[in-house]
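>>> what shape does this take:
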Amino acid sequence: LDGFERWWDQSGTPRIAVTQNWDGNRLNLTLRQRTPPTPGQPKKRPFLIPLAVGLLDPDGTQIADTEILELKSETGSWIFESGHGWTATDAHLDGPVTRTDDTPVLSANRDFSAPVILERQMSEAERLTVLAHDTNLFNRWEAGRLLAKEELAKMATSGSEPSRAYIGALGRLLSDDSLDPAFRAAALDLPSEEDLLRTVRDEGQVPDPMRIHDLRQAMRTAISERLEDTFSRMFREMEVPGPYSHDAKDAGRRALRLTSLSALVRVEGPGPAREVFAEADNMTETLGALRTLVRADEAEEALATFFDRWKDDPNVLDKWFSIQILEAGPGTALAAARKLTTHPLFNWKTPNRFRAVIGAFAATMSAFHHPSGAGYELVADWLARLDPVNPQIAARTATAFETRHLFDAERQIMMDKVLKRLLKSPSRDLGEIVTRILDG
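Alright, predicted model coming up:
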């Protein structure tokens, strides 16, 4: 276990730079680790990093099963030869990745074998190969997530539609009956708005949360339209007959059915979601259909029905409150939050109810960071009101402002204004959080 103790006594996330070279017969691989400085630890010692790797042919056929490569020092190198597997070597590679049309595709950090960040160059074709064919589900999911980010970036810069190759790969994954339905549902989900926002910032650009929201919606619509027939088939085939069961198999089928329902409503309108809502005999499908109707702005009747049935169950009613905000568009979410704070059952002194409305709104990136600044005002007003009653929840909710440094100067000025207002007479808890945010 020598070297593993550093995972306990050193902070920070290691970054692994990947360099490889294919000469037609052998693949040379060099891994270099570095961990950025953290407070009190300006210089890091190498971690012992077990990296699970496999290899695929460019056509997706696996040519090397999963094997653990142990990176014990700052730099480690290996050579792969067919029939011999991986062999450690002292010959380290320098320079960029070199590849040809027949270069094997490296499937690295399978099953997230090490909590590291990989820094590597992968072509779109390589990511598509991993998404469509890798035997490791984690890496297929990760490839899809990175491809989605790349497609969204291209849409933002060129105004183009998502590529047919990307959506085609999603379609093959969606229709692959050998895959767990739960995995297919997860793999079709796009990166969150906050994830995309941080990615844009990491690339040195100033993110626009409204633009990110619109691009995600445009991509969802494009995927739904191009894969409509497949989503329609999945919606029918994933219906779970018989009495409700909470086992993993049935839960996965319900997840994929609801994913398909969401896509169909974008193309066909709210009819299918209304039918599922009316016929559902379990909370998963009831809430799934309700979320879809809220996203389509067609939920008024369903929301009233749900409220009448569950108004005496506080835990379920919290869902009713939060869904109306979390699933709405930026402008609609702001209006919904304002309206819900006037509802007779908005017991704001109850932590869960406060989180269901104000916490949910603060977590909705495009609505909270609306260019008008109205989202900041709404949250700050309620923090000031809650602080004398429950300073812990007020302080925790105020951490929504911790992302202020990611945004443009105008949004930062508006956030600073409301945060400084909260410092007039705050509790110790809220004052500590707000001061730290402003100083940061």
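
>>> could you use CA atoms for every contact and neighbour count after this?
OK.

>>> count of residues packed around S175?
16 (other Cα atoms under 10 Å).

>>> if I look at it, how far off is A360?
S175 sits 34 Å away from A360, taking Cα to Cα, to the nearest Å as the criterion.

>>> do L197 as well
Taken as Cα to Cα, the span from L197 to A360 is 18 Å.

>>> ok, R355 - contacts?
T397 (Cα atoms under 8 Å, 6 or more residues apart in numbering).

>>> all strands for this protein, in order.
Along the chain, counting by DSSP state E, strands occupy 15-22, 26-34, 49-56, 62-71, 75-81, 85-89, 105-108, 117-119.

>>> can you put those in CSV and add distance to L137 and mean neighbour count?
Shown next, in CSV, are the strands of the chain (distance: least, Cα to Cα, whole Å; neighbours: other Cα atoms under 10 Å):
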stretch, distance to L137, mean neighbour count
strand 15-22, 21, 20
strand 26-34, 23, 21
strand 49-56, 12, 21
strand 62-71, 13, 17
strand 75-81, 23, 19
strand 85-89, 22, 15
strand 105-108, 11, 23
strand 117-119, 17, 15
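
>>> closest one to F307 among those?
strand 117-119 (44.5 Å; Cα to Cα).

>>> the closest one - contacts with which helices or strands?
When contacts are defined as 3 or more Cα pairs under 8 Å, 6 or more residues apart in numbering; DSSP states H and E, strand 117-119 sits against strand 15-22.

>>> need the contact list for the nearest residue to D387 once chain neighbours are set aside.
Distances taken as Cα to Cα, 6 or more residues apart in numbering put A394 closest to D387, at 5.4 Å, once the chain neighbours are dropped. Residues near A394 by Cα under 8 Å, 6+ apart: L383, A384, L386, D387, L430.

>>> in the residues you listed, find the pair that's most separated.
Farthest apart among those by Cα to Cα are L386 and L430. That separation is 10.3 Å.

>>> can you show me the helices along the stretch 51-200 of the chain?
According to DSSP state H, counting those that start in this stretch, the stretch 51-200 of the chain carries its helices in the segments 124-133, 137-158, 164-174, 181-188, 193-202.

>>> turn these into TSV, columns for distance to A278 and mean neighbour count.
Shown next, in TSV, are the helices of the stretch 51-200 of the chain (distance: least, Cα to Cα, whole Å; neighbours: other Cα under 10 Å):
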stretch	distance to A278	mean neighbour count
helix 124-133	36	22
helix 137-158	33	18
helix 164-174	26	18
helix 181-188	23	20
helix 193-202	31	17
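
>>> those: which one's closest to F354?
Closest among these, using Cα to Cα: helix 193-202, at 21.8 Å.

>>> closest one to D65 out of the contacts of A394, please.
L430 (52.3 Å).

>>> just give me the neighbour total for the closest one.
27.

>>> and if you look at the one 3 residues further on?
Other residues near I433 number 20, with proximity taken as other Cα under 10 Å.

>>> what do you get for L190?
20.

>>> second chain to compare with the first, below:
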Amino acid sequence: MDSPNAIATPHPILRSDYRPPAWLVPAVHLEVELDPAATRVRARLSVEPQGGTPGAPLRLDGAPGMVPERIAVDGRPLGAEEWRIEGEQLVIPLDQGAHIVDTEVVIAPEGNTQLMGLYASGGLLCTQCEAEGFRRITFFPDRPDVLSRYTVRMVADRARYPVLLANGDQTGTGDMTDGRHWAEWHDPFPKPCYLFAMVAGDLKANRDRFVTASGRSVELGIWVREADLPRTAHAMAALKASMAWDERVYGREYDLSIFNIVAVADFNFGAMENKGLNIFNSRYILADPETATDADYDAVAGVVAHEYFHNWSGNRVTCRDWFQLSLKEGFTVFRDQEFSADQGSRAVKRIEDVRVLRAAQFPEDAGPLAHPIRPDSYLEISNFYTATIYNKGAEVIRMLHTMLGAEGFRRGSDRYFDENDGTAATCEDFLRAMETANGVDLGGFRRWYGQAGTPRVRALLSHDAASGTARLSLAQIVPPTPGQPDKLPMPIPLRLALFGAESGRTLVPERVHILSEAEDSILFPAIGERPVLSINRGFSAPVVIESDRSAEDLAFLSAHDDDPFARFEAMQQLMVDTLVALIEGRPADEAAVIEAVRTTLADEALDAAFVGEAVLLPTEAFLGDQLAQVDPVAIRRAREGLRQRLGRTLEAQWRAAYAATAANGFALTPVAKGRRRLRTVALGYIAASGAADAAALALAQFEAADNMTDRYGALGVLGSMVAPERERALEGFYERYRADALVLDKWFTVQALSTREDTAEQVARLARHPDFTLANPNRLRALVGAFAANQHAFHAADGSGYRFVADMILAADPINAQTAARLVPPLGRWRRFEPMRAALMRAELERIVATPGLSRDVFEQASKSLG
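I've put the predicted structure just below:
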């Protein structure tokens, strides 16, 4: 008998069960009559059998409740007895040989709140097909290793949908006698159905052109609502810069004559790399000084680059199955990170990337949802788009780049693209190309693809003054994770150097040492003074370093290390060590932290952006990750206490930095962005000092700002204060931007992240605000996602924060399961907390799992979090 919870016992999909498709679909012709209430989709599939399963019927994936209105094979309509529905699949027995299969379905995009397949958004009709959305449009073998050439004829009401876009190049347009019009598009490159795309709506384009290295002219278009056109210039500049960078660094040209981007308001992800027609969440396209922060500008450029780079690392070479997802995503994240680093401050970009990794992926690796970058199983593919796949996947690619060098990595990527162009590849294909191009054996490195968990590396440096030698002893351990209790050592490339503690000079220039065994050591000769170790420079490997470096050594490195990331890391480690000691009630050298921050502020050789990052204290969440058991109250007490002491002791320096970074007009240059960053950080420390004029200073900045970075930075400081200036700023911000959905998201977020004692009550009220909606993923993430990241409010002792987030998950699940599922992981960290909070978090997960009719998306996240 079935459980009352329909998905209580879902069957996992196993990588070991992969079999090639029994039928291929070389060509697809779609005729789509677009209507928000009833869109008619006629599909003509050219199918042919593939060896391995002779006599197997044709199986086409569909959506729940989807029934074909017509089926024909080779022009002959089939009777009801000649096909069947099994689960959500249309099954058609076919003789061996090539056939033409026609189907016809009617779907309702305006009722599609899941935002997968064809759906309505702000007057547009648009698609999202990754990972399994195409089956919601028509019956098809919805898997990434079925590659087809698509021709699409779109028909729609001309007045309502004057613009009709699809993949590839446009091959024809025309008007019809009934007020409708049509457009036909053809994509000459074979692609999986997850890269299919259509958009219909009243849109205007920012148009430009790009001339490739071989002299071809490519027509570019960024399509938005007419009112948003002025906010697309930055995205267009980023697109052209990305195209030029990919040619220069990877030798990859764009391959069609048209490249279009469309911005939509309702989108589950950041953007989608559909071949020749990228569809973006509007937050990653629209930017101007009035509405976008510097971080927004950077995100727009990074995401535009990411999706463009997918044209080769994802489209021309796609993935054989979803277990290979990091093949395209990890590789492309690395590519977009390097692009962004080349566009601005490489040091600051690296700091930002590592901060994201530590905030999202390290906890994932240490919790119940841990999985390798190439997992062995999943229940729901939409839960597979994780920080491990993307961010850790990028770090694995970066390690290859470090080990092979830039030239060797380029040789390997060239070989990978050339050998696999037009195919659905695997991670093994990528590694094999790297090996063959460079004559190396990456056998041990493959463990990074199959083992979960963040390795911990112990690094102990000893010095023998009598012999003038130093020895670095290294040891690694990969902790157990669900389903993987025992791990093998992995090759870990460590960039390291030694400095003289007295002289400050470089004793051992940087070298790369690959720690491939459980234990290893390095002997350094001719070391005449006590050395200080700089290790994992540039964060050369995604590991946790455990060393015996003293506070004095860390302070020295924070002032003298010649690797910017290592300098930042030393400061952060000094802060972490001090704060952990304070949290645990042990003696702590707060003076060393204060002096290190003072030294950094006084170093005129450092750019402001780096200083702004270096002097920030580690987050409460990151501090919790360093503890055997998380006590949110103790963490907050220690962190806020040190923050206040830094503010008071260095108040004069903070005020000097604040005054020195005042702008005389907006500019989007690295120097100007760095000054704005440091200005907001300094304002935060002035507020932390308890200065009587802090609220007035923040309000003055808020009201005088000529850009969103300064305005929102001031609002962020005011958001955690108890002062009338806070309410004035929040009200003013709302009235100024209430009609702009993307900016209004910031208004919700700044209140959700507030450290005030009444934050939980205010967030609960905001969830009832007329402008809050569960249907828009951006708005849900802006309030509920941000609140779940607020360590103090979310972890309230009475469990109200847990209950609120669980309520929001259950309310959002029937509307948009993917977005709801992404809100579960903060509850899944219950094992890390003290018993009272752990029990409250676990109870909410149990309540979620016990809810009848729960989606597979949420069920998988919640049940694994309990298991």
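
>>> now the TM-score, please.
Here the TM-score for the pair of chains, by TM-score structural alignment, normalised by the length of structure 1, is 0.88; 416 aligned residues with a Cα RMSD of 2.3 Å.

>>> thinking again about what came up before, in JSON lines: the strands of structure 1, plus distance to R353 of structure 1.
Converted to JSON lines, the strands of structure 1 look like this (distance: least, Cα to Cα, whole Å):
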{"stretch": "strand 15-22", "distance to R353 of structure 1": "40"}
{"stretch": "strand 26-34", "distance to R353 of structure 1": "44"}
{"stretch": "strand 49-56", "distance to R353 of structure 1": "43"}
{"stretch": "strand 62-71", "distance to R353 of structure 1": "47"}
{"stretch": "strand 75-81", "distance to R353 of structure 1": "52"}
{"stretch": "strand 85-89", "distance to R353 of structure 1": "56"}
{"stretch": "strand 105-108", "distance to R353 of structure 1": "43"}
{"stretch": "strand 117-119", "distance to R353 of structure 1": "37"}
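
>>> of these, which is nearest E410 of structure 1?
Per Cα to Cα, nearest to E410 of structure 1 of these: strand 117-119, 32.1 Å.

>>> the closest one aligns to what range in structure 2?
With TM-score structural alignment applied, strand 117-119 of structure 1 matches the range 544-546 in structure 2.

>>> show me the helices in the stretch 201-350 of structure 1, by range?
Going by DSSP H, counting those that start in this stretch, the stretch 201-350 of structure 1 shows helices at 209-226, 228-237, 248-268, 271-279, 283-295, 300-310, 314-326, 330-340.

>>> the shortest one corresponds to what range in structure 2?
Think helix 271-279 of structure 1. Helix 271-279 of structure 1 maps onto residues 696-704 of structure 2, going by TM-score structural alignment.

>>> just the element for H29 of structure 2, please.
Taking DSSP states H and E as the criterion, H29 of structure 2 maps to strand 23-33.

>>> which bit of structure 1 covers that strand?
Counting by TM-score structural alignment, strand 23-33 of structure 2 has no counterpart in structure 1.

>>> contacts for that strand, please.
So strand 23-33 of structure 2 is contacted by 39-50, 58, 146-156, 190 (Cα under 8 Å, 6+ apart).

>>> hmm, which of the residues you listed are the buried ones?
Buried by 16 or more other Cα atoms under 10 Å: 39-49, 58, 146-156, 190, out of the contacts of strand 23-33 of structure 2.

>>> give me the helices and strands touching the helix or strand where E352 of structure 2 lies, please.
Per DSSP H and E, E352 of structure 2 falls inside helix 346-356. Judged by 3+ Cα pairs under 8 Å, 6+ apart, helix 346-356 of structure 2 is in contact with helix 325-343, helix 564-583, helix 608-614.

>>> what lines up with F733 of structure 2 in structure 1?
That one, F733 of structure 2, aligns with F306 by TM-score structural alignment.

>>> an error on my part: the question was meant for G641 of structure 2.
Aligned partner of G641 of structure 2 by TM-score structural alignment: A218.

>>> buried stuff in the match of helix 271-279 of structure 1?
L697, A698, L699, Q701, F702.

>>> now the residues you listed in a markdown table, with distance to V630 of structure 2?
Converted to a markdown table, the buried residues of stretch 696-704 of structure 2 look like this (distance: Cα to Cα, whole Å):
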| residue | distance to V630 of structure 2 |
| --- | --- |
| L697 | 35 |
| A698 | 33 |
| L699 | 35 |
| Q701 | 36 |
| F702 | 36 |
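
>>> among these, which one lies nearest to W654 of structure 2?
L697 (12.8 Å).

>>> how far away is that closest one from R675 of structure 2?
Distance from L697 of structure 2 to R675 of structure 2, by Cα to Cα: 17 Å.

>>> now F524 of structure 2: closest residue in space, sequence neighbours ignored.
F524 of structure 2 sits nearest to A470 (Cα to Cα, 6+ apart), 5.1 Å away.

>>> list the contacts of that neighbour.
With Cα under 8 Å, 6+ apart, A470 of structure 2 has these contacts: L461, S462, H463, D464, L523, F524, P525, I527, P531.

>>> now do the same for the fifth one: its match in structure 1.
Pointing back at L523 of structure 2 there. L523 of structure 2 maps onto I79 in structure 1, by TM-score structural alignment.

>>> just the fourth one next, same as before
Structural correspondence for D464 of structure 2 with respect to structure 1 (TM-score structural alignment): D23.

>>> could you measure from that match over to V130 of structure 1?
On the measure of Cα to Cα, D23 of structure 1 and V130 of structure 1 end up 21 Å apart.

>>> again with E237 of structure 1
26 Å.

>>> repeat that for E142 of structure 1.
9 Å.

>>> check A114 of structure 1 too.
In terms of Cα to Cα, A114 of structure 1 sits 19 Å off from V130 of structure 1.

>>> G431 is in contact with D387 of structure 1, correct?
No - contact between D387 of structure 1 and G431 fails when scored by Cα atoms under 8 Å: they sit 9.8 Å apart.

>>> touching, L442 of structure 2 and L431? I think so.
Yes - L442 of structure 2 lies in contact with L431 (Cα under 8 Å); the separation is 7.2 Å.

>>> okay, these two: which has more neighbours?
Comparing L442 of structure 2 with L431 by other Cα under 10 Å, the one with more neighbours is L431, at 22 against 14.

>>> helix or strand for the more buried one, which one?
Short version: L431 of structure 2 belongs to helix 427-438, going by DSSP H and E.

>>> list the buried residues for that helix?
C427, F430, L431, R432, A433, M434, E435, A437, N438.

>>> aligned to T599 of structure 2, what sits in structure 1?
So T599 of structure 2 corresponds to R172, using TM-score structural alignment.
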